[in-house]
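Asks: here is a sequence together with a model predicted from it:
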Amino acid sequence: MRTESTTVRNANMFWDIAADLLLPDDFDSTGKYPAVIAVHPIGSCKEQTAGNVYGRALADAGFVVIAFDASFQGKSGGTPRYIEDPTQRVEDVRRVIDHLVTLHYVDAERIGVLGVCGGGAYSINAAMTEKRIKAVVSITGVNFGRLSREGFAGYRPLDALEAMAEQRTLEARGGATRTDDLLPNSVEEAERNGVTDRDVLEATDYYKTPRGRTRGGATSALFSHRAAAIGWDAFLNAETFMTQPLLVVTGDRPGGFGAYRDGLEIHGRAASADKELLVLPGVTHYELYDQPEPVRQALESAVPFFEKYLSRDT
């Protein structure tokens, strides 16, 4: 697999999107390839699971893959930093497609998207109104809007919105910003503080240790800019607009972030005539990030799925 850094530029944006192009070993620039956009989790970056695990595997399978950093995160532009804005995340996918269709070796009629965690639900939401996407794979996808209203708001979303409004006014008047780390500093610290939720503990083990830690994967969020996510829903109107072939992969050991619940919900609601649900027994949310056996099982479905729906004959 070859990796090339690229920059997604657009005259209508005030910043660039950083991305890696992952190319097959036998890449021939005179050919025409199907392409897959890799969308990273919440508070993550292109060098983590969506890019270095799933993106790499898809490139090895013969796809051109573009793994990008969300606006305000990683190496992409946008200020202030550490904003997780769902509407902008979906717009980022559109901008990346705008870039892909200018590459002479990409077949514009064979573009798919694969997302992990929050990226999985963003991919589904983008596909509802972005019909240049021809196939969608969600790996342990999480509806960030639901999570923002529930666990991330302490199940008190109106109180959270009031606090965010006060903080934003404070910052607009020159006060100090508030950036929250969404995870404990370590698993040991979490356990000492009585944390028992599987997803929080496993996320900490992934993001806060050499297993998954990278400079761009900050797991941080600017508190004053989190209000937009509370009023957003990844699956809104899925019964009407989610029409492309869809593969949903999740484990059956649920945690507090809700991937199992969200996976079953979107599989049931999507209007897609061709949709598949793969529930992996005994597998947790974060095992699907990078653990060899769950990842192997996910890819054994994802690769043939993309081969089928991004083929020249589709």
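Replies: Perfect, thanks for sending it.

Asks: from here on, just use CA atoms for contacts and neighbour counts.
Replies: Will do.

Asks: how about the strands in the protein?
Replies: All strands of the chain, identified by DSSP state E, fall at 2-8, 17-23, 33-39, 64-68, 106-116, 133-139, 179-181, 220-222, 246-253, 275-284.

Asks: now the ones you listed as a markdown table including distance to E47?
Replies: Output for those, formatted as a markdown table (distance: least, Cα to Cα, whole Å):
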| stretch | distance to E47 |
| --- | --- |
| strand 2-8 | 11 |
| strand 17-23 | 9 |
| strand 33-39 | 11 |
| strand 64-68 | 8 |
| strand 106-116 | 13 |
| strand 133-139 | 16 |
| strand 179-181 | 19 |
| strand 220-222 | 16 |
| strand 246-253 | 21 |
| strand 275-284 | 21 |
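
Asks: put this next to the previous one:
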Amino acid sequence: METVKFRNSGMYWDIAADLYFPPGFDKARQYPAVISAHPIGSCKEQTAGNVYGKALAEAGFVVIAFDRSTQGGSGGEPRYIEDPALAVEDFRHVVDYLVTLPYVDADRIGVLGICGGGGYAINITMTERRIKALASITGVNYGRLCREGFSGHDPIGQMEAMARQRTAEARGEALQVDLFVPPSLDAVAEAGITDVDVVGATDYYRNRCVNDGAGTRALFSHRPSSIGWDAFHLAETLLTTPMIVVMGDKPGGFGAYRDGQEIYGRAASRHKEIVVVEGASHYELYDQPGPVGKALEGVVPFFRKHLAA
């Protein structure tokens, strides 16, 4: 593995990324490449890199797992902005970097995204035609989630509150940074929370894969654009790239099962696959060997076929 930084050509900061290489890697050869995108509030060292990035490299691909702007090791201020437009453009800059690497075949680039990263991967693939294959792992339409669960099903009231907070911050008051994930499983129990996704997120980020680079938070005043965004907009027309959608059959509050079924039905792709992992929840597809193995049983052959690995 190699850690790199490269300039986000549309902005003024660097993108941090980890490159994973196949066994027996030879710089004189050209390889198919896969961009691996981390979940909302996560970082490149978590499931995008240490699980799916590593596995796909072992299967013969060069993999790049990157931190989105304002998150993890990447630049950008203020920190912890979860802006879909900015996030989606980051993918384009990662492609720009990959096509400069002599050992990457520019005609064989795919993308894989987990959770909100899956929604972003779906969205960028509609307009970034250098991406030739798409995999969504328990992908979530972040805009839909922000309009529903993350706003208490009151998106207008939430945006009004965001507007007041942004005005306050412009006048010098402190930033409001909200946690996506409770601080501990004890806090989840004390609050009486039983939703499988919230419990799973807390266990993953606070216990199973703790990483200082994972923000698991967002700047409240900069989130109205998320409420007005839709990862699947124009999928019936523009999403023609080969696609595989993976999700578990234990639905939770973040809605990956629902979103996976929706995008599979709506996508214009002639070559599309769906894998429903029996007995798996959203966060079990992040790192648990059984569910991850089932996901890879679909994803690895899919990428080999469509990237001609």
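Replies: Structure's in. What do you need? The model shown is predicted, which means the values in this text are computed figures rather than measured ones.

Asks: could I get the strands of structure 1 as a markdown table with distance to S311 of structure 1 and mean neighbour count?
Replies: Output for the strands of structure 1, formatted as a markdown table (distance: least, Cα to Cα, whole Å; neighbours: other Cα atoms under 10 Å):
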| stretch | distance to S311 of structure 1 | mean neighbour count |
| --- | --- | --- |
| strand 2-8 | 22 | 14 |
| strand 17-23 | 17 | 24 |
| strand 33-39 | 8 | 29 |
| strand 64-68 | 13 | 30 |
| strand 106-116 | 7 | 25 |
| strand 133-139 | 10 | 28 |
| strand 179-181 | 42 | 14 |
| strand 220-222 | 39 | 19 |
| strand 246-253 | 15 | 24 |
| strand 275-284 | 17 | 17 |
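
Asks: quick one: which of the ones you listed is nearest V96 of structure 1?
Replies: strand 2-8 (6.5 Å; Cα to Cα).

Asks: orientation of that closest one relative to strand 64-68 in degrees?
Replies: Taking axes from the mean of the first three to the mean of the last three Cα atoms, to 10 degrees, strand 2-8 of structure 1 and strand 64-68 form an angle of 50 degrees between their directions.

Asks: give the residue farthest from the middle of structure 1.
Replies: The outermost residue of structure 1, judged against the average C-alpha position, is R173 (33.3 Å), by Cα atoms, centre = their mean.

Asks: so what does R192 of structure 1 match up with in structure 2?
Replies: Using TM-score structural alignment, the equivalent of R192 of structure 1 in structure 2 is E190.

Asks: I should have written G115 of structure 1 there, sorry.
Replies: In structure 2, G115 of structure 1 lines up with G113, judged by TM-score structural alignment.

Asks: list the contacts of its match.
Replies: Contact analysis of G113 of structure 2 by Cα atoms under 8 Å, 6 or more residues apart in numbering lists S36, A37, H38, P39, A48, G119, Y120, A121, A135, S136, I137, G139.

Asks: try 10 Å
Replies: Neighbouring residues of G113 of structure 2 by Cα atoms under 10 Å, 6 or more residues apart in numbering: 35-39, 47-48, 52, 65, 119-122, 134-140.

Asks: I appreciate the help and will end here.
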